[in-house]
Structure formats: structure tokens, C-alpha cells
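1. The following block contains a protein sequence and its predicted model.
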Amino acid sequence: MRMVFRWFGEGNDTVSLSHIKQIPGVEGIVWALHDVPAGEEWPMEKILEVRGQAAKYGLHLDVVESVNVHEDIKLGRPTRDRYIQNYIATIEKLAKVGVKVICYNFMPVFDWARTELHKKMDDGSTALFFEKSRIDGIDPFKLVEDINRNSTLTMPGWEPERLAHLTSLFEAYKGVSAEDLWEHLAYFLKAVVPVAERCGIQMAIHPDDPPWPIFGLPRIITGQESLRRLLGIVDSPSNGITLCSGSFGANPENDIIAMIHEFHERIPFAHIRNVRVYDNGDFIETSHRTQDGTVDIAGIVKAYHDHGFTGYARPDHGRHLWDEECRPGYGLYDRALGIMYLWGLWDALERVEPIHRKEGAV
């Protein structure tokens, strides 16, 4: 398991690279050019700038999250070919700086949804919260207002240039079914995966968050069966999965451990986080500790270890602790605590059965 840490860039993150470097076992950053609009080709000079920043601290750039997919591709519009060519050009540039994994998603309009960014927990910390009854009745424009209120930091998946066209986007998605979205995803993958394979890069789709339709918009990467279908579109090691335990874990019917056992060869990137799901469908993001949520984090880490996982992993959303002022879900303290919990589980498993012994090494 190769530990990495999501970083949003200089001037766009309260966490510094010097902080990240001090977290035990972290070897690289998970990054993106968040100021480049979806669909545009990434400028090489900006890519090299981030590489230089990370190199000062001995951190690699192996994992990008995300090269966002333009809505015209998801909608299957005639203009999609231009945006796909830009995507391909970006893949080729990223390969030149050593990128190994590109995380992306295929969610219409919103990359993720929560109804509250700072829900107070019993211990005094706050966390991202999803209230099912509220999302069923809230105006999406009100949700956008709540998400972006008083924020000086970009919110991934809620970029202003995308949300400025919210009315027209909702209109465009009227009549777009889940099957339509699958067809548009297949078109995209058949164009980009061969390029990624040639460049030595693995495309790794992130599941829908939450893994069910919201606001009448289709969601298709929601569980084990959808992952089977995805991997069958292009049978290539470069067509892979970002297995997010928090996103899939919001639906208790998802067996994440079974997913790891079935798809481990096609999981280059793991998001490991916990959520507590309530009987009414609400969920809140908790610490990474198994006992604090509904997701069996210890079992998930064991499943990865059982298969000798050598891919990349990062702690995902954390709580907001000790009065830290940070991007919601992306502070330093709880994610660093999460890493140490994950390493504790991993190191204990290594004491019992080291991976090199499983591989037959002496």
C-alpha cells in the first residue's frame, strides 16, 4: 500500500506540503489543476510548476484527482469529440511527468452532495452530513448557495464556472436515462483508455457520491454490478476503479470487502474512509476508526492486504478537529490521524503475514 495525500495547490489549501511531508509513510500528493475548467487541455507549464513544488519535499505526482470530464461528454453532445481530444492531450502530458493514475468520475452536474458541511458531532468536532429527507425536497440552487457560502477555497465538483450554467444543465439532462449515460461513458472510455494504456496510465473511475440518483439526475457507478459492467466496456488494465469505501459505504447493501476480492487487480487507487449510516438513510462522515462508523475499515484493509495491494491509498474526508480552519472534509488533523490508523492496521497484518512471503519471496 502506497500512501498519498490529497493537496489542492499553493494558495488553495490550508495544508502545506511541509505538513504533508511530516505524516509518516506519505510518499506523494494527489493533485489537480483546479483552476483549469473541465474540458480544457492542461497547460504543461502549470503541470511542471506543481511537479517542482512537490519535488522540493521529495513527494511524487503519481496520482491525479481529477481530470474532470466535460458535461458535453456525459450528455453525448456532438461537441464531445473536441473535449475528448483535449482529455487525451492532457493524458499524454501527464505521462511525461510520471503520472500513473488518473481518478475521474462520470456524475452529472454534481460530483458529490451533502446537506451540511459542518454538522456538530457528540465530541465537539464537525463533519460532512447528508440528510436524505432534506435532499429529496431541497432546491438544488439553494444547495449550491449553502455549499459555496463564505468559502475562499474551491470546492471540488462545485466549481463556479460549472454551476453558473446550472439551469441549462438541468434542462439538458431532462430525458437522459441511466442507459444513455452508460452509452456516453462507453464512448469516452473507448476513446481514452487505449491512449492511457499506451502512456502507462490507469484510468480509475470514482463511484457516485452518494450512490443513488439525486435531483432526478441518473447515477450509474453505484455498486458491485455496475463495476462489473464498467470493466467489461474496455477490457484493459488501464480501465480501472478508484474504490471509495465512503461513497459505496453510504449504501449498506454494498459489500465493499467483496468488491475488493473481486476487482483487486483493477483497483489502482483506494479512498479509505468511514461513514455512519442511519436507519432513515442519513449518513455522517466519522473518524476512520472502524468502531466509529458503519463501514468495516479493518476488514477493508485486511482485504487489500490479503491480495498484496501495492496500489495507492489515501485517507478520504476527515472531520474538522481542534478548531482547524480548512476546506470542508480536507483538513490536516483528522486525515493524518486516519493515516496512522490505516498504517496501524496494515502493520499489524504485516506482523502476521508479510506480503513478500505471500508472493513467494524468501
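-> Good, I have the coordinates.
2. make it CA atoms for all contacts and neighbour counts henceforth
-> Noted.
3. Could you find the closest non-adjacent residue to residue 284?
-> Of all residues not flanking residue 284 in the chain, residue 129 sits nearest, at 4.5 Å (C-alpha to C-alpha, 6 or more residues apart in numbering).
4. Can you classify that neighbour as helix, strand or coil?
-> strand (DSSP: H, G, I helix; E, B strand; the rest coil).
5. who are the neighbours in contact with residue 181?
-> Taking C-alpha atoms under 8 Å, 6 or more residues apart in numbering, we find residue 181 in contact with 74-75, 218, 220.
6. Which members of those residues are the farthest-apart pair?
-> Maximum pairwise distance in the contacts of residue 181, criterion C-alpha to C-alpha, is 13.7 Å, between 75 and 220.
7. roughly how far apart are the residue nearest to residue 284 and residue 232?
-> Using C-alpha to C-alpha, to the nearest Å, one gets 34 Å for the distance from residue 129 to residue 232.
8. Residue 353 versus the most centrally placed residue in the chain, what's the distance?
-> Nearest to the geometric centre of the chain sits residue 206, at 5.3 Å (C-alpha atoms, centre = their mean). Using C-alpha to C-alpha, one gets 30 Å for the distance from residue 206 to residue 353.
9. Put this next to the previous one:
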Amino acid sequence: MEYTWRWYGPNDPITLSEIRQTGASGVVTALHEIDNATVWSREAISARRAEIEAAGLTWSVVESVPITDAVKLGTPEREADIATFCQTLCNLAAAGIDVVCYNFMPVADWTRTDLAMPLPGGGTALSFDQTAFAAFDLYLLERPGAGSDYSAAEQSAARAYLDTLDGPARTRLIETVTAGLPGADNHYDLAGFREAIARFAGLDRAGLRRNLRYFLEKVVPVAEDVGIRLAIHPDDPPRPLFGLPRVVSNAEDARWILDAVDRPCNGLTLCTGSYGAGADNDLVAMAREFAARIHFAHLRSVGHDPADPRSFHEADHLGGDVDMAGVMRALIDEQIRREHAGGARLPIRPDHGHTLLDDVHRETRPGYPLYGRFKGLSELRGLESGLSYRVQSS
């Protein structure tokens, strides 16, 4: 397998030189400085690729080419935005880049309520607390209609939780939940967040699925023609938030997406943390069922709160509630199958990571510290090595 590392470009405080020292060989990045409705030019792509290769690395995966609200909403403006997306795919393919990760989550990307939950042994982790989220949604955002999404007991618990927060703590919760899209520098205030959510009013799960199918019908033929493998990222958490539908949350959703346009290049990003945040998702079974259509993998684990499985924290990469050994074994078997069939590579990356050691002294994007991910990458490489040895010895 190809071990990769997410890099946010020249402004990332983690340098390409440091990435190479972790043992990763591939870089996962995007042209984050370009707005969502603009084609990535061949010149800009080539310049970024040259920068990466000068550091002794390869640009392995694009994460992400953004999908505009017009595409998700299905408004007439989507035609131009889909054409932009397709031209960017063509330009990436011309530069030799063949895997593109993207997501189809309305408004909010991955959502957490705490970016620095203390860990028993030191360091911090990202976490999602359902009661804290409800307190934000009901009493800070004051989303119209939010009350219908929570029971009376949940509303009471959320109010009690909010009453424990002073002014700075409430501000921190607001800033955490409304942090916008990873990789972008667009952050919402409460009014802007309400407005963004309101734009999707009336769009239900069936409507969002229709719009995803329309998008796939347009872009998959282009991707196939130019040799790009598309890898849709799951919802995080994998369930509706803010009254908005989500359609990439479980195995049934994955089957629907692959069947919507049943071509090999229409595939998945297996994010074990995002899918794993759904306590009912069987990650090993999903890895085996969808193996041939997994074009990219994010490997991390989560630990659920026994009192409310909707609440979770990001655990050690080999800890938590995800059977990482089972997932890795499934991916190893798929990699062996691909090698025998002359098939495509399987890039993986350690997703997120705890803030550890000197990470606390540098500014990095939430979930993307140096040492925490380095630890995760090392553990995953060791796990793969041990499992591969057993396969070869059996």
C-alpha cells in the first residue's frame, strides 16, 4: 500500500521535508487557494506538483475538489459548476494525478464540539458530544425547527449543559461547531451559518440523492475517459445534522452510490473514523464488500460513549471501537488481488491524530498535527507489516 500524508499547501506549518521524514511517500493535497467555482489551471497544478516532487514526494491524491452548493441543491447554476469540476479533472489527469476525493455534505464538513479533549496520558483529541451539539443547535444557533429534532429530555439536558458554560466557553463551542470547511478559510458567524442552512430548506434525503446522481452521471464519464478514480468521502458524523440530510453514512448509502453510476472509477474513500462514528457500521464487512471500489482510505478510530453512542472521541489509531486489524487485513487482501490483476494502487493515510509532544507549541489545523499523525502512520505501517508477514507465512 502507498502511505500518504495530508498537506494543506505552502501555508501548512508542517513542511514537505517533515512529511518525508515521517515515512510517507505520497502527498494528499488540493489547491485550497482557488475558489470553488474556478477551474484549476494546468499551470497551477503543475507548479504544485513540481514543488512536491522537489521534496522527494509524489502528489498521490487530490483532497478535495470542492462541490458547490448549487450542485448539492440542484439549482440551474450547477451546470456551469459541474463543467468547472470536469475541466479540473481533465487538467489533473494531464498532470498524471489519478485519484480525487470529494464530499457531498451540505453546509458543514466534519463537525466536532471539542477540538482539544484532554487525554488521560497527556495530549488532546477531537471529540463530538451529542448534548453539547444539541445545546449549540437549540440555544446558541437557535435554528428554526430544531426543537422537533430533540426529545424533551434531550432539550432539558442541553439547557443544563449550556448553563454550565461561561461566556468564553460558549464562544469556543460556537467557533468549534461553525469552523467551516477543512482546507478553506471560510468561517461562519451564527447569522451566516443560519443563512447557509436556510438555503437548503426543503431539500430532503431523496432530493439530495437525486442531485448526487445527476452529478455522478455528468462527471463519471469524464473521469473514466481521462483515467481519474473518484472517491466520495463519507459524512462525519454519519447522520443528519442541523436538519439537513446526509447520504453517505452507511453501507446502504455506499451501495446506492456505486450502483447509481456503476463504473469502476466511481468509488469510495473508506474513512474508518467517519463511518466508524456510526456505531452500527461494520467497518470490516464494508472494507471487504466494497474492496474493489475503494480508491482511497483514511484510517483512524473512534471511541463511543457507552451512555450515548452518538457521542464519540477520536481514539488511538489502533484503539477505540474500530477493528483496525480487520480493516487492514481486508485492505491487504485487496492490494494483493490488485497486484495479481495488474490493478491500481491503494493510497491510505493516517487520518487526524492526537495533539502530542511538541504539537502543542505549533499552530496546525484541528486534527492534523505532526506527531499525532506520525504516531498513527507508524502504528499502521507496523500493523500492515505484521499482518502481511502472517499472510506470507500461512
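-> Sure, I can see it. Since we're looking at a predicted model, the values are computed, not measured.
10. circling back: any idea how far residue 146 of the first structure is from the residue nearest to residue 284 of the first structure?
-> Distance from residue 129 of the first structure to residue 146 of the first structure, by C-alpha to C-alpha: 13 Å.
11. Please say which of those two ends up with more neighbours.
-> Using other C-alpha atoms under 10 Å, the more surrounded residue of residue 129 of the first structure and residue 146 is residue 129, with 21 against 15.
12. what residues are up against the more buried one?
-> Contact analysis of residue 129 of the first structure by C-alpha under 8 Å, 6+ apart lists 114-119, 282-285.
13. at 10 Å instead, please
-> 113-120, 275-276, 282-286 (C-alpha atoms under 10 Å, 6 or more residues apart in numbering).
14. Filter the residues you listed down to the ones in helices?
-> Within the contacts of residue 129 of the first structure, no residue falls in helices by DSSP state H.
15. And these, which two are furthest apart?
-> Pairwise over the contacts of residue 129 of the first structure, using C-alpha to C-alpha, the maximum falls at 113 and 120, 17.8 Å.
16. What sits closest to the equivalent of residue 128 of the first structure over in the second structure if chain neighbours are left out?
-> Aligning on TM-score structural alignment places residue 128 of the first structure opposite residue 126 in the second structure. Residue nearest to residue 126 of the second structure in three dimensions, not counting chain neighbours: residue 115, with 4.5 Å by C-alpha to C-alpha, 6+ apart.
17. Mind telling me what that neighbour corresponds to in the first structure?
-> Matched by TM-score structural alignment, residue 115 of the second structure corresponds to residue 117 in the first structure.
18. Check the burial of that match by counting its neighbours.
-> 20.
19. matching residues in the second structure for stretch 332-345 of the first structure?
-> Using TM-score structural alignment, stretch 332-345 of the first structure lines up with residues 370-383 of the second structure.
20. Show me which positions of the matching stretch end up buried.
-> Across stretch 370-383 of the second structure, burial judged by 16 or more other C-alpha atoms under 10 Å covers 370-381, 383.
21. Check stretch 177-197 of the first structure too.
-> Result for stretch 177-197 of the first structure [16+ other C-alpha under 10 Å]: buried residues 181-185, 187-189, 191-196.
22. which stretches of the stretch 1-150 of the second structure form strands?
-> Counting by DSSP state E, counting those that start in this stretch, one finds strands in the stretch 1-150 of the second structure at the ranges 2-6, 26-29, 58-63, 99-102, 114-118, 124-128.
23. In TSV: those strands, plus distance to residue 356 of the second structure.
-> Below are the strands of the stretch 1-150 of the second structure laid out as TSV (distance: least, C-alpha to C-alpha, whole Å):
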stretch	distance to residue 356 of the second structure
strand 2-6	17
strand 26-29	22
strand 58-63	25
strand 99-102	28
strand 114-118	11
strand 124-128	7
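24. Out of those, flag the one nearest residue 254 of the second structure.
-> strand 99-102 (14.1 Å).
25. Could you give me the buried positions within the closest one?
-> 99-102.
26. helices and strands around the helix or strand hosting residue 194 of the second structure, which ones?
-> Assigned by DSSP states H and E, residue 194 of the second structure falls within helix 190-198. Helices and strands touching helix 190-198 of the second structure, by 3 or more C-alpha pairs under 10 Å, 6 or more residues apart in numbering; DSSP states H and E: there are none.
27. From the chain's centroid, how far away is that helix?
-> Helix 190-198 of the second structure sits 22 Å away from the centroid of its parent chain (C-alpha atoms, centre = their mean, to the nearest Å).
28. Next, the contact list for the closest residue to residue 8 of the second structure other than its chain neighbours, please.
-> In space, residue 8 of the second structure comes closest to residue 29 once its chain neighbours are excluded; the distance is 5.9 Å by C-alpha to C-alpha, 6+ apart. For residue 29 of the second structure, the contact set (C-alpha under 10 Å, 6+ apart) comprises 5-9, 48-49, 52, 59-65, 100-101, 183.
29. and if we set it to 6 Å?
-> Going by C-alpha atoms under 6 Å, 6 or more residues apart in numbering, residue 29 of the second structure touches 6-8, 62-63.
30. Let me know the distance separating the equivalent of it over in the first structure from residue 102 of the first structure.
-> Per TM-score structural alignment, the equivalent position to residue 29 of the second structure in the first structure is residue 31. Between residue 31 of the first structure and residue 102 of the first structure the computed distance is 10 Å (C-alpha to C-alpha).
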